[in-house]
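**Q** the sequence and its predicted three-dimensional model are supplied below.
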Amino acid sequence: MTVTPLSRHAQLRAALKREGARWGTFVLALLGAAGVVQYYRPPATIGLAPFAAAKRTALPRAEPALNAFGKSGAVQMRFALPGEAVHYPLQVRENPSELLYAWVRLTDGTSADSARALTGAPRAPQEPGFYQLALEKGGLRRVLRGVTVAVLIPFDEKRGSDIEGYRIGTFLAERLGSGEKEHPAGFVKITESDAQLPITKHLRLGDFLTRDGQTQWPRYAAISPLVLDKLELVVASIAELRGGDTRVRVELNVHSAFRTPAYNGYNRFSRDSRHQYGDAIDVAIDANGDGKLSASDTKLVAQAVDRVEQQHPELMGGMGVYTSEKYNQPYVHIDARGKKARWRG
């Protein structure tokens, strides 16, 4: 049998294939204090000049994993208490044991702490604020864009009805003095300039500010990532119902999201309203795309909420449809309380 020698090009391809097999791509899903690692083969870098290839591999090869943006793929902010393990799924295309991580302040790009080994879930900075994750290798740093981490002010720092001079009021759990009722784990500290920061594709931090007439800055809000993901899934479902394409533009107007207990009590809303916990949002959505807000829009929104809860039971919650003429425009209440509830108003 005659064996034909491999061409020089074929030999190069075979060598690159073996090298690619040695280091697969790590998908490091940082969940709590442990990581889950999965491998897949990266594309070969045939055709890169030697110096270009060296430059490409010098920076840490990593990015937020797809599920870092929630089930909807549209959540752009994660939340953690100071020093807490951050749920931040990463896709790392090299040996993660060779990487360090640090936090970079969103405001000015400065480092918030010293670099530490990426041996498990990254720990949040101790100072409340907004940060991006940076990975380092060999003295070079890559800042991961697209996901902002908000470090909360812990609930325990609330003094009486205030937090740092901002009136919050008292939660039902505080008034009852028992563990039967809940309260938020912490609050996002929001300055006037922070209010425009995106938290999802369709929402900004300012959408979660209580509209209670307080004018000082900073202000504070409780925000649940569950309701963020749920709303974005509802918007995507509406787009699919309209034409089977999630790229259809859906317009929405936020009526109310977080409400302080003080504001909630003053207006005689439900004393255990989910808005106080940051996992509820009232929205008017032009669901049918006719440029108007009408009762027919709320029907489509309700259909989308039912679809999302069927597909994602972990996002089960309340839905209230408000179409009475006493409201300026029809809207829908959506929350992620963990159990199904329906009502009309």
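**A** Yes, it's here.

**Q** going forward, measure contacts between C-alpha atoms and count neighbours the same way
**A** OK.

**Q** in which helix or strand does residue 188 reside?
**A** Using DSSP states H and E, residue 188 maps to strand 186-190.

**Q** that strand: how far from the chain's middle?
**A** The chain centroid and the centroid of strand 186-190 are separated by 15 Å under C-alpha atoms, centre = their mean, to the nearest Å.

**Q** pull out the buried positions in that strand.
**A** 186, 187, 188, 189, 190 (16 or more other C-alpha atoms under 10 Å).

**Q** packing partners for it?
**A** If you count contacts as 3 or more C-alpha pairs under 8 Å, 6 or more residues apart in numbering; DSSP states H and E, strand 186-190 packs onto strand 153-154, strand 219-221.

**Q** rerun that using 10 Å as the cut-off
**A** Using 3 or more C-alpha pairs under 10 Å, 6 or more residues apart in numbering; DSSP states H and E as the contact test, the elements touching strand 186-190 are strand 77-80, strand 129-137, strand 148-151, strand 153-154, strand 219-221.

**Q** need these in CSV with distance to residue 279 and mean neighbour count, can you?
**A** Below are these laid out as CSV (distance: least, C-alpha to C-alpha, whole Å; neighbours: other C-alpha atoms under 10 Å):
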stretch, distance to residue 279, mean neighbour count
strand 77-80, 13, 22
strand 129-137, 20, 22
strand 148-151, 16, 24
strand 153-154, 17, 20
strand 219-221, 11, 25
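
**Q** out of these, which is closest to residue 27?
**A** Closest to residue 27 of those, according to C-alpha to C-alpha: strand 129-137, at 14.7 Å.

**Q** make a markdown table out of the helices and strands packed on strand 186-190 and add distance to residue 283.
**A** Below are these laid out as a markdown table (distance: least, C-alpha to C-alpha, whole Å):
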| stretch | distance to residue 283 |
| --- | --- |
| strand 77-80 | 20 |
| strand 129-137 | 26 |
| strand 148-151 | 24 |
| strand 153-154 | 27 |
| strand 219-221 | 18 |
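
**Q** next up, a structure to set beside the first:
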Amino acid sequence: MKLSAFLIIVLLTYSNLSQAGHHRSERNSFSVTIHSFSKHSNKDETIPFNTLGISLLPNERFILQVKTNKPSVPVKFQAEQGKTRQLAQQQWQWQAPNKPGLTVLRLIHPISKETTELNVFVMVPASNVKNGMLNGYQIGSYPRLPFKNMTTYETPKGFIEVTEANQDTKVSPHFTIGEFLSHQKGGFPKYLVLRERLLLKLEHIIETLYSKHFPVDSLHIMSGYRTPWYNKSLGQGPYSQHIYGGAADIYIDVNPKDGYMDDLNKDGKRDYQDAKVLIDIIEEMEGQSLYNKFVGGLARYRKTPHHGPFVHIDERGYKARWND
């Protein structure tokens, strides 16, 4: 083999290995903070990632504030629909359209072309639910009073309508809206509740896994949102965080992709101890001050004839721990 050909092969091999072990950053050089007008919302969120799904009611407003390292180079704001009013440099008020549906907001850096894309789901108001049904979809009923009077247990004000057309819409860099749907039977449209803080928590977990040399391309969502009706059919309690859109049952399924937890501790088995590896990493995150706003429930579950081991996470606002 000629030396030049050999060098090309070596360079290509090195490049492929480097790419395989490299985590492409999903962060931009600027962040976006959303300030909600509603006292019942937890939408005062800072978004460091380049994609996020947001849900709000028709005509609801919020303020977007951009923070960048170079204020002299302002980020541009684009809205497909709704009403926009600029309040100051890098600050806008945006009002949602008056009808449910999906629209997109973009914040674009004029030089680097980095873009933060907010996929906004204008919800169907909860007042449209009649006798536990919404447009033929079984919702059920929420508890009359929130648990411990906490906002994370308040009855949702609306529901995201998921259709065949929008089910693959990204709600964060690694997840789509369809991954969080309740597993109950029924065709489209379907409805769910999904909180932004849960999405941010999941993305922070993926970043941490990468930093600990677990090159995951996502997390498998075994169970995301559950309607109160479906949650009750599973024999779960009335205050499950799943019915409020703040919980997910997850596991790592990268190699091979077979719907089962990977062998994370490299002992040749795929079992409950692999769930412990994941739960220990998340527990360590919750001990960090920057992670305080994401504190919530954390538990691991053993395999059954119906599923493999998995980890439950939520962002209820206080620490809760249990095991199956």
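**A** Here it is on my side, so go on. The shown structure was predicted, so the numbers you read here are calculated from the model rather than taken from an experiment.

**Q** what about the strands in the stretch 151-300 of structure 2?
**A** 158-162, 170-172, 175-176, 190-192, 220-223, 247-251, 297-301 (DSSP state E, counting those that start in this stretch).

**Q** among those, which is nearest residue 284 of structure 2?
**A** Comparing the strands of the stretch 151-300 of structure 2 by C-alpha to C-alpha, strand 297-301 comes nearest, at 11.6 Å.

**Q** so which bit of structure 1 is that closest one matched to?
**A** Mapped onto structure 1 using TM-score structural alignment, strand 297-301 of structure 2 spans residues 318-322.

**Q** superpose on structure 2 and give me the mean offset of that stretch.
**A** In the superposition with structure 2, the average deviation recorded for stretch 318-322 of structure 1 is 0.7 Å (mean C-alpha distance after the TM-score superposition for structure 1).

**Q** so what touches that stretch?
**A** Identification of contacts with stretch 318-322 of structure 1 by C-alpha atoms under 10 Å, 6 or more residues apart in numbering yields 274, 280-282, 284, 295, 298-299, 301-302, 305-306, 329-345.

**Q** at 6 Å instead, please
**A** Residues from elsewhere that reach stretch 318-322 of structure 1 (C-alpha atoms under 6 Å, 6 or more residues apart in numbering): 330, 331, 332, 333, 334, 335, 340, 341, 342, 343, 344, 345.

**Q** before we move on, what about stretch 162-176 of structure 2?
**A** By C-alpha under 6 Å, 6+ apart, stretch 162-176 of structure 2 touches 51, 52, 53, 177, 178, 188, 189, 190, 191, 218.

**Q** so which bit of structure 1 is it matched to?
**A** Using TM-score structural alignment, stretch 162-176 of structure 2 pairs with 190-204 in structure 1.

**Q** quote the end-to-end distance of the matching stretch.
**A** 11 Å (C-alpha to C-alpha, to the nearest Å).

**Q** also stretch 326-340 of structure 1?
**A** 26 Å.

**Q** centre of the chain to it, how far?
**A** The answer for stretch 326-340 of structure 1 is 21 Å, by C-alpha atoms, centre = their mean.

**Q** check stretch 86-103 of structure 2 too.
**A** 21 Å.

**Q** and what of stretch 297-315 of structure 2?
**A** On C-alpha atoms, centre = their mean, the centre of stretch 297-315 of structure 2 falls 18 Å from that of its chain.

**Q** now that stretch: buried residues?
**A** Neighbour-count burial for stretch 297-315 of structure 2 [16+ other C-alpha under 10 Å]: 297-301, 303, 308-315.

**Q** which one in structure 1 is aligned with residue 314 of structure 2?
**A** So, by TM-score structural alignment, residue 314 of structure 2 is matched to residue 335.

**Q** OK, contacts around its match?
**A** 227, 279, 280, 317, 318.

**Q** nearest residue to the third one in space, please, no chain neighbours.
**A** Put plainly, it is residue 280 of structure 1. Nearest in space to residue 280 of structure 1, with sequence neighbours left out and distances taken as C-alpha to C-alpha, 6 or more residues apart in numbering, is residue 335 at 4.0 Å.

**Q** ok, now residue 153 of structure 2?
**A** Per C-alpha to C-alpha, 6+ apart, closest to residue 153 of structure 2 is residue 146, 4.8 Å.

**Q** tell me how far that neighbour lies from residue 3 of structure 2.
**A** Residue 146 of structure 2 is 72 Å from residue 3 of structure 2, by C-alpha to C-alpha.

**Q** between those two, which has more neighbouring residues?
**A** Here residue 146 of structure 2 and residue 3 are compared on neighbour count by other C-alpha atoms under 10 Å; more neighbours surround residue 146, at 14 against 7.

**Q** most centrally placed residue in structure 2?
**A** Central residue of structure 2 (C-alpha atoms, centre = their mean): residue 199, 2.0 Å from the mean position.

**Q** that one maps to what in structure 1?
**A** Checking TM-score structural alignment: residue 199 of structure 2 goes with residue 228.

**Q** ok, now how distant is the match of residue 314 of structure 2 from residue 181 of structure 1?
**A** Residue 335 of structure 1 is 17 Å from residue 181 of structure 1, by C-alpha to C-alpha.

**Q** give the aligned range of the helix or strand that residue 5 of structure 2 is a member of in structure 1.
**A** Applying DSSP H and E as the criterion places residue 5 of structure 2 in helix 3-20. When structure 1 is aligned by TM-score structural alignment, helix 3-20 of structure 2 has no counterpart there.

**Q** neighbouring contacts of stretch 210-227 of structure 2?
**A** With C-alpha under 6 Å, 6+ apart, stretch 210-227 of structure 2 has contacts from 139, 174, 180-182, 242-243, 245, 248-252.

**Q** which one of the residues you listed is nearest residue 118 of structure 2?
**A** For the contacts of stretch 210-227 of structure 2, the nearest to residue 118 of structure 2 is residue 174 (14.0 Å; C-alpha to C-alpha).

**Q** burial count for residue 122 of structure 1?
**A** Residue 122 of structure 1: 24 neighbours (other C-alpha under 10 Å).

**Q** counterpart of residue 287 of structure 2 over in structure 1?
**A** Per TM-score structural alignment, residue 287 of structure 2 is aligned with residue 310.

**Q** contact partners of the lengthiest strand in structure 2?
**A** Across structure 2, the longest stretch assigned as strand under DSSP state E is strand 27-36. Defining contact as C-alpha under 6 Å, 6+ apart, one finds that strand 27-36 of structure 2 is touched by 43-50, 62-68.
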